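K.L.:
Have a look at this fold, sequence not included:
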């Protein structure tokens, strides 16, 4: 990518964040019309990305970026191929419609500006996830989606349910993000690359590694939590506590598909292994069935759609890992179809709630006359979700059955799961699209009427896009489906399916799905009652399990804190020095790095030995005295003896510093001790003295061993020569030690001075304590 192109792409990635900063100001200035101006930001990004479509359709890739830490191979870089470009277009295209929709849905809300800011930040984070080339950049944006979704889900923070849902989503997806980070580090160490554009060429190396399974489990931890795979599916329906524009955006085309994007991105390098082709279809199939069955139980329009989103994500994961010829193509087609029809249906649910005052399907009916445009959008989107022609969902469903059709038990098992799951989603699609609008008019909390243009424009356009993509499937496949399928498969793929049915087993399976779906729709009330009974038998699910986990974690934290942070300084000091002793002694023993015992110097002179003896005598004095004040004074004996030894061995500056430190320490400690009420004798028991003495000896021995080991290493005079050469030239100082402290280590010295100053202020505060006399006030 040329310099101008790279700069424009960088600006396109940054534009949502810039718009997020300006959104509150725009809302304050323009009020109800702010959405039209704010929507220009994602629309501009969409238009810029659309310009890459011809290049990507030819099978090329677009990379660019800027080096950040070249020595660590870290960069801010992006990577566009058929997969990432399709996701980016969905994010920005649907994002533009969501901003407009939010302008109508949140009209008059006092925090509308804050909402726009959050949704645009999320859009920028999600765009960063799918366009990132660098592992580090991918992880940063991945976690940023968790943080921004936390803000969006908990937008109505005064409600406890919103706060709980936001916290739950953050804990689950944030924890998965940490697993992903570990997985990326494993992949980095195995392959030696930190860019996704280079990783696609290292599949054989990664799959052959003994750490492949570990890396796979960690990556799946990140992907499964983000895309709500069983048993982590519970957070997604709870996230419906967010305003409907958030639900329509996060849970149709963006956040919940981030995990699917990651699996599709890594399919060429981690796929085609038994672990991949067992784990993904297994968990995907369970998620498909669990989501579809739980959707049947619901009566809230948003929850019905949310659980079918869980089911759809399971189907996408199943297809990504299935490994058959058409599975990747089916996953690609269904991902796009789902984004279009599910985004439209979520917005329809929001319109019904906004204009009728309820989302309970049992309290709705006969709205077709009052809301004709909304009904049309709902019906068109539901037809695509049901997999009926002439919509894109039909093409996706036919390709799904072409991928799963087979004679082996594995193919039969997953084909049956797909039939049941798709049939249940068929029933839910028409329950959402028909039951609120057909039948006799039901009295609703609000007088129902058609919403404004900002509300129905988005869902109608998305529903019509699902129709256009199917009618013009040839150009669509060449521009979108085939490049995306090729990127996921790692080899060139040409998607050719169209609206003309192909007789055979896939068409028969599709017919069976429609027939079963009609039966479930007609008996929806009985199916809902049966599911309620079944769930009562099964008992609490993962959602309650999450609450129990959090409560247990809080209790465990409380107990650990009560043991470790018990408010006693002597315990803290004991644990600190005990761990220090272990850190100093254990590694040399484990790795056989014990130092050699030093030889006693044969030419040691009497006065040198005398000062060593004085230091030892001072040590015994500290141990034997009966009061702490005398112990402090005796402690200075060792310091003065060491200072004289420094002087004898040619280090007068160090000796002077040691004298000053010891003098000040003794004086300050003596002053503090006179201000505190301390018992004259050591109150410790014999056991406590033994424990403390053992720890003290271990720390001293550890430091001695460390210093002895350090002196065994050959002296490297590089820094010495540097300072001797440049102290005068650069810092204009003849005293090398002073120059090092003041100039070369100036910032470090400033920090040390700050520490000493803060310590001095604390000591001054202790000295100034006034102890009230007994009986006084």
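P.N.:
All right, it came through fine. All values derive from a computational prediction rather than experimental measurement.
K.L.:
For the rest of this, base every contact and every neighbour count on C-alpha atoms.
P.N.:
Noted.
K.L.:
Give the other helices and strands that the one helix or strand residue 216 maps to contacts.
P.N.:
Taking DSSP states H and E as the criterion, residue 216 maps to helix 212-226. Helices and strands touching helix 212-226, by 3 or more CA pairs under 8 Å, 6 or more residues apart in numbering; DSSP states H and E, are helix 160-191, helix 258-270.
K.L.:
Which residues does the last one contact?
P.N.:
If I follow you right, that is helix 258-270. Contacts with helix 258-270, where a contact means CA atoms under 8 Å, 6 or more residues apart in numbering, come from 83, 126, 129-130, 199-204, 206-207, 216, 220, 222-227, 276, 313, 316-317, 320-321, 487-490.
K.L.:
one more time with 6 Å
P.N.:
200, 203, 223, 226-227, 488-490 (CA atoms under 6 Å, 6 or more residues apart in numbering).
K.L.:
Put this next to the first one:
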């Protein structure tokens, strides 16, 4: 399993080398077998007798952190979607992207993202999950901004990263609190301690942080604004990230922790309310759009809201329907994104106002779009998988119970919002299909003369539509082998296991009929009521709020930077020393670090006092010196005085090191300062001088107090005895200092040497550059 997870990442490393032959063979053909092989690997686990699998590799054993991977029904469903649709997206991109594009960049980012998503849904360790979670944000940022020469692509990429990374930090906080409460980093271990988590005083914070992480990633209101702008990415990216994978990461997170959260009143209120608002608002705004991918973007927001609401309901039927709709949505939405890309690719436009009558020119694409749009609309036909999960959603919306007055009100309005959101879903589905493929043709307004796409480009959406029909006609096969196991993992037990078309004349069926009838009437009369968008949202826009926050943040950061980046060394020292002093004093006061015990300290001798006074006099003399060379020599006296103290304290090795370092430092400064002009000290005010004195005295006293406090107060047991006992036994050396540096801290020393080596190379390069300029 571990190789299956990291295989796309390993391939991403060599993709730049494979792309050298892109003029002879499209890079996509060379890398297509990998996601398909991963899909076949996970496909072998599908079956009615499936049992969860666990794989683990030590990562940081000292912190009990391992790369643990857990394959259950839920992660298997997502793994099949990620690898299966990933294979189709790569095949589709071969015909969508020209070989003159930067294919190495595109496929490298895509395969990094594939590994990141597999890691998210398979990780059992929470910190492994978080690492992969952030990799999805970074790789999606690169994919959305693939056409970086476009301003809108850069804007959309930055917007998606800022919002999702904010959620990622929130998720990290929640995972840390979960680890503290449960004492484990395993998600399955946390699920086993569900009662401990729910009864913890940290539970409100855990819930808030997890929900923020899920809402930002899965584009829930009001964080949904990044998804429409992410449509600036190439269509293969939209079909992959924004229909089947990345946007469902937040859904996966809530589903994974559902055994812990389901049944909690606040979880029901927050997830149900936000999910239904997202469903209604997303479907309402989709009808307003004129760009094909814009319509699909808001429809994705709407569908994600519906799934989130069902996870909030927390009942058997709702959780089963949520898992079922994850699969259904991936099939019909993935196909529709690809069809939209085909329309754009073959006509040169995605503007629905310029399209129309394309059924004549693109009959295969139009036929595939029929099944995708009607399934998305939830039309009650037995061969459309979307209707099955939509009717389950209606049934689940009627089966909720209230535990508070507010929840009772919410229970009452849940079916209403479900129907309203679904009506607009029906409208935008019909709007998407009929306004594109039927009606009067406007060929003259299109940049290209429309024609059908190549057969191999039609194959990926055809396979996804075939999935729509197969699931619709044979739902039991998918149910027993896959969906049931996924639902059981979400519910934490046996979830509802029934899928069939006809449930009888129940309220959910009447709700479906009402959606179709009212939606059809509203679609046919759209021109008479769509002026409502001038009032709602009108000029109101969450995008303006986002832009205002970003602009103000940049302005504030610029002002703060200009405040301290003045170019004055004195100002830098004042700020640094003041900050250090404030922090140290605060910590010492909080930790009671001002208690001093001088009983065990060694007596101070006259010779030590004389050396220290000599050093202090030299330090003070630097203030009055008028020449740089004199200042360096006086400072050298302070350094040599320190070496004398080391000798007096019987540390000859430290004294020798201090002498060498001080000599080299003084010599280097003298060589440099010899070429500088004479020192002209600027006149300073009494305020500046007094400030300098205060800061200097305070900082010096603080360092003295810290030294004395460190001797008397120890928060931890000293490690000196460990080195005394083990230096010879483990390191094989009599010189303890050398053993510590070379053996116990060998890696530190290695990196220190590497830093010096890097600095030396930089100096050599600068010298050569200067010589070359001089030669010219």
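P.N.:
Alright, I've got the coordinates. Since this is a predicted model, take the numbers as computed values, not measurements.
K.L.:
Point to the residue nearest the middle of the first structure.
P.N.:
Centroid-nearest residue in the first structure: residue 143, 2.9 Å away (criterion: CA atoms, centre = their mean).
K.L.:
And the helix or strand just after the helix holding residue 216 of the first structure against the second structure, how far off on average?
P.N.:
For helix 212-226 of the first structure, the following helix or strand on the C-terminal side (DSSP H and E) is helix 235-238. After superposition onto the second structure, helix 235-238 of the first structure sits on average 0.9 Å from its aligned residues (mean CA distance after the TM-score superposition for the first structure).
K.L.:
Leaving out the residues flanking it, which one is nearest to residue 323 of the second structure?
P.N.:
Distances taken as CA to CA, 6 or more residues apart in numbering place residue 487 nearest to residue 323 of the second structure, at 6.0 Å, with adjacent residues excluded.
K.L.:
since we're on that neighbour, how many residues are nearby?
P.N.:
By the other CA atoms under 10 Å criterion, the neighbourhood of residue 487 of the second structure contains 29 residues.
K.L.:
Assess the claim that it and residue 322 are in contact.
P.N.:
No. Counting by CA atoms under 6 Å, residue 487 of the second structure stays clear of residue 322, with 8.4 Å between them.
K.L.:
which non-adjacent residue is nearest residue 314 of the first structure?
P.N.:
Per CA to CA, 6+ apart, closest to residue 314 of the first structure is residue 284, 4.0 Å.
K.L.:
How about residue 340 of the first structure?
P.N.:
Among residues not flanking residue 340 of the first structure along the chain, residue 462 sits closest, at 5.3 Å (CA to CA, 6+ apart).
K.L.:
Just give me the match in the second structure for that neighbour.
P.N.:
Using TM-score structural alignment, the equivalent of residue 462 of the first structure in the second structure is residue 464.
K.L.:
Residue 331 is in contact with that match, correct?
P.N.:
Yes. Using CA under 6 Å, residue 464 of the second structure is in contact with residue 331, at 5.1 Å.
K.L.:
In terms of neighbours, single out the busier of the two.
P.N.:
The neighbour comparison of residue 464 of the second structure against residue 331 (other CA under 10 Å) goes to residue 331, with 29 against 25.
K.L.:
Now name the helix or strand holding that one.
P.N.:
Residue-wise, residue 331 of the second structure maps onto helix 316-347 under DSSP H and E.
K.L.:
The helix or strand just after that helix vs the first structure, average distance?
P.N.:
Using DSSP H and E, the helix or strand that directly follows helix 316-347 of the second structure along the chain is helix 363-377. Helix 363-377 of the second structure differs from its equivalent in the first structure by a mean of 1.3 Å after superposition (mean CA distance after the TM-score superposition for the first structure).
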